[in-house]
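[1] coordinates only, sequence not included:
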């Protein structure tokens, strides 16, 4: 009797599996009146084919899957729960999850994912539960979760993230649980916002004592919430120039880029006259000259001198040097820039020329081939955010002039 019953049950299970189109190695059942496939603890290296098209839940945890293709889940577009934890997934093609518009739960934890197709999340508008913890993620786009209006639980802990951009969680209105601990956070200015945000948010942030600094070295191992407040500011730029009042053609013009900001900004000069960037400065004062475009009207590279203190010298101001000279400074908090214009201006006597250096709001007066800049030196049209910049000291200009006169 018992043998007959067991045989009947086996036949019934086989019938259910076949009727649901269940591939070998998977157990297909009806769960809460919806078809579900459990393919966990197998030896799958790829997502199996032949799954029921109306599948609602798919479990592929604890297999040997290493790669997800964009077509991996095309057969099961109605899946609402997808479990992929404890595989060996390293690569995920763009579009892999975009076809799963009904997905509510996604678990990719405990894999080797380095690059996640964040743009796929834009299609998962009803996703509630997202686990990508215990992977190898190194970066997180600012808008990664911008489309997840229904998300309530987010786990990105135990990765290799060095920073999280301000505003990353702003669109997650329903988020109630967040896990970001055990990453490799660089506790510098770009991450300062997170300290204040974590202290004031109503979202439950798990294991806050494990949100520790990986760098810089003096803060290594210190919980992020206990780090000292850093003085951070975006770049502020002002160009000062010499001479400041009048200049004749073929004279020497010195432009100095005065910059403040923390962390120390990267700086470059952009010259509209030659449609190029003449040099890049690193925060420690090193710089690299860029080759200028060679054309009959271009100003030759040897007509410019560049110094580690960010001073640009036009050795002979002539027609080829006309244009807008802009100093651009950039750090992790933003960009600042300031510009001056250099141009040759004819006087009433056509045989004489003058050189004009000005800002857009400077009042200028032409006198016998010269243009006098009436605005205070160093004040002008810079587009900046930050603290007041320091101007080049007077001794610098005297020292530079003496060098050129030798």
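    Arrived safely. The model shown is predicted, which means the values in this text are computed figures rather than measured ones.

[2] C-alpha from now on. contacts and neighbour counts both.
    Will do.

[3] Tell me the buried residues in the helix or strand hosting residue 17?
    Element membership of residue 17 [criterion: DSSP states H and E] is helix 2-20. By neighbour count, with 16 or more other Cα atoms under 10 Å as the criterion, the buried positions of helix 2-20 are 16, 17, 20.

[4] From residue 68, how far off is the nearest residue to residue 261 once chain neighbours are set aside?
    The shortest distance from residue 261 to any non-neighbouring residue, by Cα to Cα, 6 or more residues apart in numbering, is to residue 235 (4.3 Å). Using Cα to Cα, to the nearest Å, one obtains 43 Å as the distance from residue 235 to residue 68.

[5] want to compare, so here's the second one:
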């Protein structure tokens, strides 16, 4: 007790906490907020088993050497963008057994050295697609015992420096599994991808996937073979052990030794693509070489025009994919210390956006302008006769004009001309006459005449009896 009191009241150590050298322990002391004036020398900090509900921004700004931070068994519901902004040296972060609901990329974007992230036993329902892509050194991510129904497996392909060896998604609420996305993951991720204890619906694709992993000896399947279950016909009472029984997979014809090819990768034109050399060789003492579809050899660090780059772990980066980059790429990994080499093929397809994706606002605006111009021309030159009966009646002696009709125009078609010395010849044309507005009770001497060229055989006979307007 005497020793505890001496440690408790050490200079610079928060009340109720224990400080020893570079260690700070504040467990089970009923904290509701993070203590003020934390020791700057702390390398390991334990604030677990308290009632902390939030973390203020930049609260770790004065602790530059913090490597381990434990915040499990608290009441954290969400994290602010600046909660871990200054923890650039953090290696281990434990946020398990809290009330977190989402995981966003902004939470961990500055944790470049983080190796272990514990998020299990929360209420997480959504993980942002790029949430872990800034974690350049991450090795283990634990997301088990949450409420996840989906996960962006494809985002694991584009890790900047993929050291990930454990991705625990067990004991969630996955009903369906995107087999194609999961199959395309690197072998070192699939070896530590834990998917057991999920209410997956039984299907042949799932059976083939796990059978293939069992045949390859992946730890994630071998260590939890009993817990890999599925629901037959989606019924919760019909639980089937996938790897121990053929019940529910009677129509699935796959042998344990059958190879399931990994699907190819697809990328849009102009986008970056990271292609993993999916071999079981360790990164240490291993050299990598890629061969393009054009049979060009790509040596580290890449080609001369920097369109291809080979990372130290063998990942091939295509800077801006072009259509001619499509095809089968071959990775050759050689480990001289083990006297062993391995190869891996990847089929890459570079495609353009779908028509609906490329139909942008500018094109829509241009099309709208064109349509508007067409409608204007139609209105100006093809306006129907406002007084159709008047057009069909023979000309009569004009009566004094009315004020209301003096401002209107009349559109009439000319019929075939009658024979006569002053008559017009009937041809393959029709004439449309626009009369100027009537002014002061008489017709202007020079009406405007517009000639429309149409096929005489297909011209409408509606205006065939309308007399020519003489000027």
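    Alright, I've got the coordinates. Owing to the predicted nature of the structure, the values given are computational and were not obtained by experimental measurement.

[6] so what number do they get for TM-score?
    Remark: TM-score between the superposed chains equals 0.50 [TM-score structural alignment, normalised by the length of structure 1]; 244 aligned residues with a Cα RMSD of 4.5 Å.

[7] Residue 235 and residue 68 of structure 1: who's more crowded?
    More crowded of residue 235 of structure 1 and residue 68, by other Cα atoms under 10 Å: residue 235, with 31 against 20.

[8] Which of the helices or strands spans the more buried one?
    Assignment of secondary structure by DSSP H and E places residue 235 of structure 1 within strand 233-242.

[9] cool, residue 389 of structure 2 as well?
    Secondary structure here is read from DSSP H and E; on that basis residue 389 of structure 2 sits in helix 388-392.

[10] So which bits of that helix are buried?
    Taking 16+ other Cα under 10 Å as the basis for neighbour counts, the residues of helix 388-392 of structure 2 that come out buried are 391, 392.

[11] Just after that helix, pick out the following helix or strand.
    According to DSSP H and E, the helix or strand after helix 388-392 of structure 2 is strand 411-413.

[12] Can you name every helix or strand that that next one contacts?
    Under the contact criterion of 3 or more Cα pairs under 8 Å, 6 or more residues apart in numbering; DSSP states H and E, strand 411-413 of structure 2 touches strand 429-434.

[13] Please pull up the helix or strand immediately following the strand it packs on.
    Tracing the chain C-terminally past strand 429-434 of structure 2 and defining elements by DSSP H and E, one meets strand 448-453 next.

[14] if we can go back for a sec, so what secondary structure elements neighbour the helix holding residue 17 of structure 1?
    For helix 2-20 of structure 1, where contacts count as 3+ Cα pairs under 8 Å, 6+ apart, the packed elements are strand 27-31.

[15] name the helices or strands packed onto the strand it packs on?
    Contact analysis of strand 27-31 of structure 1 by 3+ Cα pairs under 8 Å, 6+ apart lists helix 2-20, strand 34-38 as its packing neighbours.

[16] As a check, name the ranges of all helices in the stretch 301-406 of structure 1.
    In the stretch 301-406 of structure 1, the helices defined using DSSP state H, counting those that start in this stretch lie at 394-405.

[17] hang on, the earlier thing: taking their axis directions, the strand holding residue 235 of structure 1 and helix 394-405 sit at what angle?
    Interaxial angle, strand 233-242 of structure 1 versus helix 394-405 (axes from the mean of the first three to the mean of the last three Cα atoms, to 10 degrees): 50 degrees.

[18] So which elements touch strand 233-242 of structure 1?
    The elements that strand 233-242 of structure 1 packs onto, with contact taken as 3+ Cα pairs under 8 Å, 6+ apart, are strand 253-262, strand 323-331, strand 334-346.

[19] want to try TSV for these, with mean neighbour count and distance to residue 404 of structure 1 as columns?
    Formatted as TSV, those follow (neighbours: other Cα atoms under 10 Å; distance: least, Cα to Cα, whole Å):
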stretch	mean neighbour count	distance to residue 404 of structure 1
strand 253-262	23	11
strand 323-331	22	22
strand 334-346	21	21
